[in-house]
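In: Pasting the sequence and the predicted model now:
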Amino acid sequence: MPELPEVETVRRGLQPVLEGARLVKVEARRPDLRFPFPERFSERLTGKTVTALGRRAKYLTMHVEDGPVLICHLGMS
């Protein structure tokens, strides 16, 4: 599990690239998750713009136009 400084370093590295970027293709590759992705997850995000990339504790938050917020955990092991 990454420590807080590593998560912040990743956020700072991704922020200039992702903020303002358009999501061209979204793939949900893990159908076996305990909490599956919502219906039409990929369709609903494709073509949207990332408005902000933040961090809450050890999670990255990707804010997308029209309101969705993706919560990402680096999950290293």
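Out: Ah, there it is. Residues are numbered from 1 along each chain as shown.
In: all contacts plus neighbour counts: C-alpha atoms, from now on.
Out: Will do.
In: need the contact list for residue 43.
Out: residue 26 (CA atoms under 8 Å, 6 or more residues apart in numbering).
In: One more to weigh against that first structure:
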Amino acid sequence: MPELPEVETVRRGLAPHIEGRRIVDFTLNRADLRFPFPKGFKKRMSGAQI
């Protein structure tokens, strides 16, 4: 698992490119990676604004 400073560095790098945009589609490659995603997660996230 990455350390918090590393996660923050990635967040700052991505923010200017994705903030304010909408999630159109995405793929859950490993839905069981840490905790199972709740039922309907993909449907709820589709169209959400970042």
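Out: Perfect, I can see it now. Remember, it's a predicted structure, so these values are computed and weren't measured experimentally.
In: Mind naming the longest helix for structure 2?
Out: helix 4-18 (DSSP state H).
In: quick one: that helix to structure 1 mean distance?
Out: Aligned to structure 1 and superposed, helix 4-18 of structure 2 gives a mean residue distance of 1.8 Å (mean CA distance after the TM-score superposition for structure 1).
In: Can you tell me what sits against that helix?
Out: residue 50.
In: how does it look with 10 Å?
Out: The contact list for helix 4-18 of structure 2 (CA atoms under 10 Å, 6 or more residues apart in numbering) reads 1, 49, 50.
In: residues near the last one, how many?
Out: Pointing back at residue 50 of structure 2 there. Using other CA atoms under 10 Å as the criterion, residue 50 of structure 2 is surrounded by 11 other residues.
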